[in-house]
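[1] Sequence plus the predicted model coming up.
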Amino acid sequence: MVETKQGGTGRSETRANLVEVAARLLREQGPAAVTTRGVAQAAGVQAPTIYRLFGDKDGLLDAVAEHVFAAYVAGKALADDSGDPVADLRAGWDVHIGFGLANAALFGLLVAPGRASRSPATSAGLEVLRARVRRVAATGRLRVAEHRAVELIHAAGTGAVLTLLAMPPQERDPGLADAMYDMVTRSILTRPAGPEPAAEPAPAPTGDSTTAAAVAFRTVVPRLPKLTDIERALLSEWLDRAVES
């Protein structure tokens, strides 16, 4: 087994190769296959190379999770804006559920508290969700604070994937994630304008329209040109209190 040189381009290429090999082993054989010896052997390098480049196996797993999830987040961020923020929010949910079910072992790594809290890719994914929620808020369809909507969608999406992954594949109910999404959106969205469909539940409380207006106005406060920074901060605080009261 030949050791690849560890300087400049050689070091970078060796690291990238190790991450790719570990990602493949994780995807095809699960976490048990991602051992220092197994990855080094499959990549054609000596085991000490992994320690020099990643510190230990956990460091390698962090790099694998970051690599795969970063590619997913980049694709999600570049997804076309359909012009319908609510439809785009649903599309993002469907992509998230599909990614989790297709990458079971990796998803478990990504949502582990220790890794999720320090992952730039996870933070970037949340920023994509926040941007989509903000677009919904700007249309006047959001009846809770933006941060609350993000937290609910993120928690529900993670929970739905983990619940489905805990089931044998043949017993998974594809409608579970749909039902979870419907429950969340009923708690965070106002009704669209227009006649009420006969099958829909009773209209939301009238206070929702006032809250939705406050949430929508909150999205434009940072761009109001004639206010000082202090005035913008004060106005934002008032609107936040109105939403959460």
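    All right, it came through fine. Numbers count the residues shown, from 1 in each chain.

[2] CA atoms for contacts and neighbours, from now on please.
    Will do.

[3] residue boundaries of the strands in this structure?
    With DSSP state E, there are no strands along the chain.

[4] need the helices for it, in chain order.
    With DSSP state H, the ranges of helices along the chain come out as 8-29, 36-43, 47-54, 57-77, 85-102, 104-111, 113-116, 120-138, 146-165, 175-188, 207-220, 229-244.

[5] ok, and here's another one to check against it:
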Amino acid sequence: MDTRSALIEAAADLLAHSPGGDVSTRAVCEAAGVQQPVLYRLFGDKDGLLTATVDHVWDQYLASKRAAEKSADPLRDLRAGWDSHTAFALAHPNAYKLMFSSALRSQPQAAEEAMRLLREVLERLAAQGRLRLPPDEAARMVMTANTGVALALITRPALYPDRHLSELVRDAIHRDILLDPRTDTTEHDIRRAAATTLLSALGDLTPQPFTQAESALLGQWLLHIAGKGRGDG
């Protein structure tokens, strides 16, 4: 193991066992068996070390998501993704809090990849005509809600003692972003779902029937239709 990896591993272990969710650079260096100047040369400062450590811890979680086989039903994958996100937060509370904390000046790269993997599932749902709104907007809603409930469970366990809360919030959010063919039968519902489906397929058309400018304009129109209204007709 190289020196950089040894420092990250030491920081991850100390972070996981820290009652207050903080670690000192001195403790990290002692655990890794290196001098502090080496840490600053490799990471710049403590913020750089913690950012790299959060990415390392999160990469273990994201690796399982990358390796997971897609099921025939993207909704099943969406539900599983939410549940694994919450389970990761509960298993690694200190790293999770750092990931979404303003304490770090630089955003860990894992945050962007987590959002990208979520969008991929939502794009599959959109392609099937099952999404009420554009995948990017749906992804922001899902990630915000999943993050919020996970942070509530790990930072305020006395106030939110029931982990079943995560499932309740999950189902409520999914009802809001997904089209239910049993009940969502109005022209408005169908029009928005159709626009979202077309929007998801726009970049995959081969050969492209539109110029770049035409595709951009059509995308704007479809976004307007898909995102219009939430009930304003």
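    Cool, the structure landed. Predicted model, so just to flag it, every value in this text is computed and none were measured.

[6] these two touch, right, Gly92 of structure 1 and Gly75?
    No. Counting by Cα atoms under 8 Å, Gly92 of structure 1 sits too far from Gly75 to count as a contact (10.8 Å).

[7] and the two? which has more neighbours close in?
    Applying other Cα atoms under 10 Å to Gly92 of structure 1 and Gly75 shows that Gly92 carries more neighbours, namely 18 against 11.

[8] Tell me which residue of structure 2 matches up with that one.
    By TM-score structural alignment, Gly92 of structure 1 lines up with Gly81 in structure 2.

[9] need the contact list for its match.
    By Cα atoms under 8 Å, 6 or more residues apart in numbering, the contact set of Gly81 of structure 2 is 65, 118.

[10] Run through the residues that contact the closest residue to Ala110 of structure 2 other than its chain neighbours.
    Excluding the flanking residues, the one nearest Ala110 of structure 2 by Cα to Cα, 6 or more residues apart in numbering is Asp55, at 5.5 Å. Contacts of Asp55 of structure 2 were listed using Cα under 8 Å, 6+ apart, and they are 108-110.

[11] Asp55 of structure 2 -> structure 1?
    Aligned counterpart of Asp55 of structure 2 in structure 1: Glu66 (TM-score structural alignment).

[12] what does Thr35 of structure 1 align to in structure 2?
    In structure 2, Thr35 of structure 1 lines up with Ser24, judged by TM-score structural alignment.

[13] again with Ala102 of structure 1
    Using TM-score structural alignment as the criterion, Ala102 of structure 1 maps onto Ala91 of structure 2.

[14] Count residues in the vicinity of the match of Thr35 of structure 1, would you?
    Neighbour count of Ser24 of structure 2, defined by other Cα under 10 Å: 11.

[15] Would you mind measuring from it to Ala152 of structure 2?
    From Ser24 of structure 2 across to Ala152 of structure 2, the span is 26 Å (Cα to Cα, to the nearest Å).

[16] hang on, the earlier thing: make CSV out of the helices of structure 1 and add distance to Glu196 of structure 1.
    Shown next, in CSV, are the helices of structure 1 (distance: least, Cα to Cα, whole Å):
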stretch, distance to Glu196 of structure 1
helix 8-29, 46
helix 36-43, 58
helix 47-54, 57
helix 57-77, 33
helix 85-102, 18
helix 104-111, 39
helix 113-116, 41
helix 120-138, 20
helix 146-165, 24
helix 175-188, 14
helix 207-220, 16
helix 229-244, 25
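
[17] Next up, the contacts around the most centrally placed residue in structure 1.
    Among the residues of structure 1, Gly125 comes closest to the average C-alpha position under Cα atoms, centre = their mean, at 4.1 Å. Going by Cα under 8 Å, 6+ apart, Gly125 of structure 1 touches Val73.

[18] Identify the residue of structure 2 aligned to it.
    Here Gly125 of structure 1 is matched to Ala114 in structure 2, going by TM-score structural alignment.

[19] Identify all contacting residues around stretch 47-56 of structure 1.
    Contacts of stretch 47-56 of structure 1 (Cα under 8 Å, 6+ apart): 3, 15, 18, 36-37, 40-41, 57, 60, 63.

[20] go again using 10 Å as the cut-off
    3-6, 11-12, 14-15, 18-19, 35-41, 57, 59-63 (Cα atoms under 10 Å, 6 or more residues apart in numbering).

[21] That stretch aligns to what range in structure 2?
    Under TM-score structural alignment, the match for stretch 47-56 of structure 1 is residues 36-45.

[22] can you pull the buried residues of that stretch?
    For stretch 36-45 of structure 2, a neighbour-count test (16 or more other Cα atoms under 10 Å) marks 39, 43 as buried.

[23] Would you mind measuring from Ala79 of structure 1 to Leu89 of structure 1?
    Ala79 of structure 1 is 11 Å from Leu89 of structure 1, by Cα to Cα.

[24] Comparing the two, which residue is more hemmed in?
    Between Ala79 of structure 1 and Leu89, counted using other Cα under 10 Å, Leu89 has the larger neighbour count: 18 against 12.

[25] which one is the more buried one nearest to, not counting chain neighbours?
    Here the residue nearest Leu89 of structure 1, using Cα to Cα, 6+ apart, is Arg132, at 6.1 Å.

[26] Surely the one you found touches Ser82?
    No. Using Cα atoms under 10 Å, Arg132 of structure 1 makes no contact with Ser82, being 11.5 Å away.

[27] anything in contact with each of these two?
    Here Arg132 of structure 1 and Ser82 share the contacting residues Asp88, scored by Cα under 10 Å, 6+ apart.

[28] between these two, who's got more neighbours?
    Arg132 (21 against 10).

[29] which ones are touching that one?
    Arg132 of structure 1 makes contacts with 77, 81, 85-90, 92, 126, 150, as judged by Cα under 10 Å, 6+ apart.

[30] now the residues you listed as a markdown table including distance to Ala233 of structure 1?
    Formatted as a markdown table, the contacts of Arg132 of structure 1 follow (distance: Cα to Cα, whole Å):
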| residue | distance to Ala233 of structure 1 |
| --- | --- |
| Ala77 | 28 |
| Asp81 | 30 |
| Pro85 | 26 |
| Val86 | 28 |
| Ala87 | 31 |
| Asp88 | 29 |
| Leu89 | 28 |
| Arg90 | 31 |
| Gly92 | 31 |
| Leu126 | 23 |
| Val150 | 21 |
